[in-house]
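Asker: below: sequence and its predicted model.
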Amino acid sequence: MKKNSMEHYVYDHIKTAILSRKLAPGKQLVENKISNTLQVSRTPIRNAIKKLSLEGLVDIIPNKGAFVTSPTKEEIIQAYELRANLEFLAASKAMDSMTEEDFTEIKKSIEEENKVLLNKNSEAYVKSNKSFHVAITEKCNNTFLNEFIVTLINRTNIYLLLYDEFFDNPEQQPYSPDEHTYILNLMEQKNEVELKIALENHFKRAFKSLDIRYNEYKEVDEIF
């Protein structure tokens, strides 16, 4: 197997294990154990871990090692609160520049979001969810504001993939598409007061849906 292929092989295995909630947040990724289990050298393992670190799925701590990202409750709350404030700022600026065509396209993205949620497809959901929010915030025409928001979306999407109980609860119905539709309607009405409240409630609901107690985790050699 070529070097790049081995790196991708390791990367794909670790990422899948994290996103499928088999490796616990905070779990150390021990190179020797991964090497023995996957029968690959340590170089592609290190490169794969670095790539996962850049994506926010792994934390590399000097003199300690690499660990599956494990955000504190306070960090998650801070991220969602900041998102609510920044996205309100962007959305309120975007309202005047959005056209009927923009609103129509965003409504189509909500329909797609509902489909992937009904199929319990978590990775497809975070993509459609990001598309909805970015389609709105990019219309604010503020490059720096958009960069900050995208960074926060990427970070909170990791929290969603790691902890959102929706994807493990067959009885729970999707709520996000309805809330997104309501937010979009308020923007069409240019109702800033209600929009601020709706965004705050939307992100509070997102935080409450996270189940940080999830504990059906395994060891590396049990997974691969």
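Answerer: Arrived safely, thanks for sending. Numbers count the residues shown, from 1 in each chain.
Asker: could you use CA atoms for every contact and neighbour count after this?
Answerer: Fine.
Asker: how about the helices in this protein?
Answerer: 3-19, 31-38, 42-54, 73-94, 100-118, 122-137, 143-163, 176-189, 192-208, 220-223 (DSSP state H).
Asker: tell me the gap between the third one and the middle of its chain.
Answerer: Relative to the centre of its chain, helix 42-54 is centred 20 Å away, using CA atoms, centre = their mean, to the nearest Å.
Asker: could you list the buried residues of it?
Answerer: 42, 44-53 (16 or more other CA atoms under 10 Å).
Asker: so which elements touch it?
Answerer: helix 3-19, helix 31-38, strand 58-61 (3 or more CA pairs under 8 Å, 6 or more residues apart in numbering; DSSP states H and E).
Asker: and for the longest one?
Answerer: Taking 3+ CA pairs under 8 Å, 6+ apart as contact, the helices and strands that helix 73-94 lies on are helix 122-137, helix 143-163, helix 192-208.
Asker: I'd like these as TSV, with distance to residue 96 and mean neighbour count appended.
Answerer: Output for these, formatted as TSV (distance: least, CA to CA, whole Å; neighbours: other CA atoms under 10 Å):
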stretch	distance to residue 96	mean neighbour count
helix 122-137	11	19
helix 143-163	17	18
helix 192-208	12	17
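Asker: which among these is found nearest to residue 83?
Answerer: helix 143-163 (6.5 Å; CA to CA).
Asker: try this one side by side with the last:
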Amino acid sequence: MSEEQIRPEDYIYKLIKDKIVRKKLFPNSPIVESKLAESTGISRTPIRAAIKRLNYEGIVTIIPNHGAFISNPTLEEIKAVYECKKLLESAAIKLACVNITDEQLERLEELEYQEIEVHKRNDLYRFIKINDEIHMIIASASKNMVYEKYIYELIQKSNVYLIFYDNFMFTSTDESNALKEHREILNALKARDIEDSAKAIERHNQITLDQLSLNGIVL
């Protein structure tokens, strides 16, 4: 283990995620505790704890008496999540156009700048966190607690698909559609344009789905 300050559990957790992002682990790949322990020098207790965390997030599936495997969501599950997310975020942003504060718009501006810098560093985890905050500020600005609750849950599910199937690591900052789409969403919000805001966030969800790939096959 190269990073002395990081907890063993956190190291294994990040190691497995990194291998998925870098396309070294794929859906249905087994996670073998003994091999991880041998290759990292970390005992099985923190390895099991890391696997349980990944299972809770939906990244790993634990099958009793068979072991742990990288999860394998179906195309239908992925499409259903994005379809629901598109509908709810479209409804929420229409309300956000009326209710969003200047402070929230300023924070969105800050986050847009941050995500560009993070994208340049190929830091997917930080990029996902910034993306989460952008979408949740909009959901919160709707002032509809039900929208906010379910949009949060859908974001957590879609994040798993981004880790599995997005080509973030292989896309340059200049070519990132996510960055361009966030700018379009922010511009529409600043203009308080309800129709353009809804169209922009619907387009953003659809393009994100369309660009995911499964074993090299575009969805």
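Answerer: Ah, there it is. Here the structure is a predicted model, which means the values were calculated and not measured.
Asker: ok so, going back, which of the helices of the first structure sits closest to residue 170 of the first structure?
Answerer: So among these, helix 100-118 is nearest, using CA to CA, at 9.8 Å.
Asker: start and end residues in the second structure for that closest one, please.
Answerer: Mapped onto the second structure using TM-score structural alignment, helix 100-118 of the first structure spans residues 102-120.
Asker: residues contacting residue 8 of the second structure?
Answerer: 42, 46-47 (CA atoms under 8 Å, 6 or more residues apart in numbering).
Asker: where's the residue nearest the centre of the second structure relative to residue 212 of the second structure, distance?
Answerer: Nearest to the geometric centre of the second structure sits residue 159, at 2.5 Å (CA atoms, centre = their mean). Distance of residue 159 of the second structure to residue 212 of the second structure, given as CA to CA, to the nearest Å: 12 Å.
Asker: picking up where we left off before, export the helices and strands packed on helix 42-54 of the first structure to TSV and tack on distance to residue 93 of the first structure?
Answerer: Output for those, formatted as TSV (distance: least, CA to CA, whole Å):
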stretch	distance to residue 93 of the first structure
helix 3-19	35
helix 31-38	48
strand 58-61	35
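Asker: before we move on, the earlier item: how close does the corresponding residue of the first structure for the residue nearest to the centre of the second structure get to residue 33 of the first structure?
Answerer: In the first structure, the residue matched to residue 159 of the second structure (TM-score structural alignment) is residue 157. Here residue 157 of the first structure is placed at a distance of 28 Å from residue 33 of the first structure (CA to CA).
Asker: and residue 25 of the first structure, by the same measure?
Answerer: 18 Å.
Asker: quick revisit: would you turn the helices of the first structure into JSON lines with distance to residue 66 of the first structure?
Answerer: Below are these laid out as JSON lines (distance: least, CA to CA, whole Å):
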{"stretch": "helix 3-19", "distance to residue 66 of the first structure": "12"}
{"stretch": "helix 31-38", "distance to residue 66 of the first structure": "9"}
{"stretch": "helix 42-54", "distance to residue 66 of the first structure": "7"}
{"stretch": "helix 73-94", "distance to residue 66 of the first structure": "19"}
{"stretch": "helix 100-118", "distance to residue 66 of the first structure": "32"}
{"stretch": "helix 122-137", "distance to residue 66 of the first structure": "23"}
{"stretch": "helix 143-163", "distance to residue 66 of the first structure": "17"}
{"stretch": "helix 176-189", "distance to residue 66 of the first structure": "33"}
{"stretch": "helix 192-208", "distance to residue 66 of the first structure": "26"}
{"stretch": "helix 220-223", "distance to residue 66 of the first structure": "13"}
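Asker: can you lay out the contacts of residue 8 of the second structure as TSV showing distance to residue 184 of the second structure?
Answerer: Shown next, in TSV, are the contacts of residue 8 of the second structure (distance: CA to CA, whole Å):
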residue	distance to residue 184 of the second structure
42	46
46	43
47	42
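Asker: shared neighbours of residue 159 and residue 212 of the second structure, anything?
Answerer: What both residue 159 of the second structure and residue 212 touch, as defined by CA under 8 Å, 6+ apart, is an empty set.
Asker: residue 203 of the first structure: what's it in contact with?
Answerer: 80-81, 83-84.
Asker: in TSV, list those along with distance to residue 195 of the first structure.
Answerer: TSV is the format used below for those (distance: CA to CA, whole Å):
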residue	distance to residue 195 of the first structure
80	16
81	15
83	14
84	10
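Asker: tell me, stretch 205-213 of the first structure lands on which residues of the second structure?
Answerer: The aligned range for stretch 205-213 of the first structure is 207-215, by TM-score structural alignment.
Asker: who touches that stretch?
Answerer: With CA under 8 Å, 6+ apart, stretch 207-215 of the second structure has contacts from 26, 79, 82, 161-162, 165-167, 177-178, 218-219.
Asker: of the residues you listed - the most surrounded one?
Answerer: residue 165 (24 neighbours; other CA atoms under 10 Å).
Asker: who's in contact with that one?
Answerer: So residue 165 of the second structure contacts 21, 212-214 (CA under 8 Å, 6+ apart).
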